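1. Predicted model and sequence follow; I will ask about them next.
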Amino acid sequence: MKEVTPEQVLELLNNKTNVNIIDVREDEEVATGMIPDAKHIPLGFVEASMDELDKEKDYIIVCRSGRRSANACMFLESEGFKVSNMVGGMLEWEGPTK
C-alpha cells in the first residue's frame, strides 16, 4: 500500500496539484474540520460509494490516525483503485481545515 505523509499532502495542495482526497471518518469527526475539498465517505459507506469514484484517478485516503484509511486503501486497492494512505491521519495534519 502506498503511503503519503500529511506534509506531502499539504505540499501538493499548496502547489495547486489536482488532489483527490477522501475522508473516511464519521460525521461527528468531520464536523470538527476536514481538509478543504476532501470528499467525505464514512468507512462503512466506501463499498457502496465506489461507483462515485474513478479508477483512472489517484486518491489519498484520510481518517483520524491512519488505521481506518489503511483499511479503506486495502479494500479499494483490491477493487482496482489507485490509492495512498495518509499516515498519521488528521491527528498529524497541520494544514487548513474547513
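-> Thanks, I have the structure now.

2. Please make it C-alpha for all contacts and neighbour counts, starting now.
-> OK.

3. quick one: secondary structure of the residue positioned nearest the centre of the chain?
-> Taking Cα atoms, centre = their mean, the centroid of the chain lies closest to Ile61, which sits 2.2 Å from it. In three-state terms, and counting by DSSP: H, G, I helix; E, B strand; the rest coil, Ile61 is strand.

4. ok, now how distant is it from Gly88?
-> Distance, Ile61 to Gly88, by Cα to Cα, to the nearest Å: 11 Å.

5. you'd agree the residue nearest to the centre of the chain is up against Val19?
-> No: using Cα atoms under 8 Å, Ile61 is not in contact with Val19; the gap is 10.8 Å.

6. for comparison:
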Amino acid sequence: MGESMCKYLPQMILDITNTDLNRVMRSHKNFVLIDVRSAIECAQTGTIPGALNLDLQDGSFEAAIPTLSRSKTYYFVCDSGFRSAHACRLMNKAGFHIVYNIEGGMTLWSKYDTEMRKVA
C-alpha cells in the first residue's frame, strides 16, 4: 500500500459554462486558467482576464506541463473548445485527474463577456 492512491483516481475532463467559470473566478483563488491558442490569436481577439497563454501547437503547453502544480485546479480555453479539450487529455495523461474545458471557447466567452458588460 505504499503506492500513491492518486494513480487510482479516475481521470476526468469536465466541461464548464461561462457562468460557472465566472463564479469560480470571483470566489476561488487556487485555480489556473490557460489559453492554449497562439500568442497572435490572443493578441487579435483578447483572452479571459488572468489567463496564462501556453500555445498548444508550438509546444509551449506540453513543455510547461511538468512545471504545473498538482495542488491547483486547471481550466482551459481556445477558440472553440477543440484544442482546449486536447490540452485536457494531455493533462489527464500527465496525471492531472480533474481538469476543465471551457464550453465554446473564446467564441462563446466573447458573447458572454459582452452580455455581462451590458448588465454591469
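-> Perfect, thanks for sending it. Being a predicted model, the structure only gives us computed values, none of them experimental.

7. Just give the TM-score of the two.
-> Superposed pair, TM-score by TM-score structural alignment, normalised by the length of structure 1: 0.87. Supporting alignment: 95 aligned residues with a Cα RMSD of 1.5 Å.

8. ok, which stretches of structure 1 are strands?
-> Remark: strands assigned in structure 1 by DSSP state E are 2-4, 20-23, 39-40, 58-62, 82-86.

9. Just send these back as a markdown table, with distance to Asn14 of structure 1 too.
-> As requested, those are exported to a markdown table (distance: least, Cα to Cα, whole Å):
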| stretch | distance to Asn14 of structure 1 |
| --- | --- |
| strand 2-4 | 15 |
| strand 20-23 | 14 |
| strand 39-40 | 18 |
| strand 58-62 | 15 |
| strand 82-86 | 16 |
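
10. Determine the longest helix present in structure 1.
-> Longest helix of structure 1, by residue count under DSSP state H: helix 67-78.

11. what's that helix aligned against in structure 2?
-> Counting by TM-score structural alignment, helix 67-78 of structure 1 falls onto residues 82-93 of structure 2.

12. can you give me how far the matching stretch is from the chain middle?
-> 9 Å (Cα atoms, centre = their mean, to the nearest Å).

13. mean shift between it and structure 1?
-> Once the two are superposed, stretch 82-93 of structure 2 sits an average of 0.5 Å from its aligned residues in structure 1 (mean Cα distance after the TM-score superposition for structure 1).
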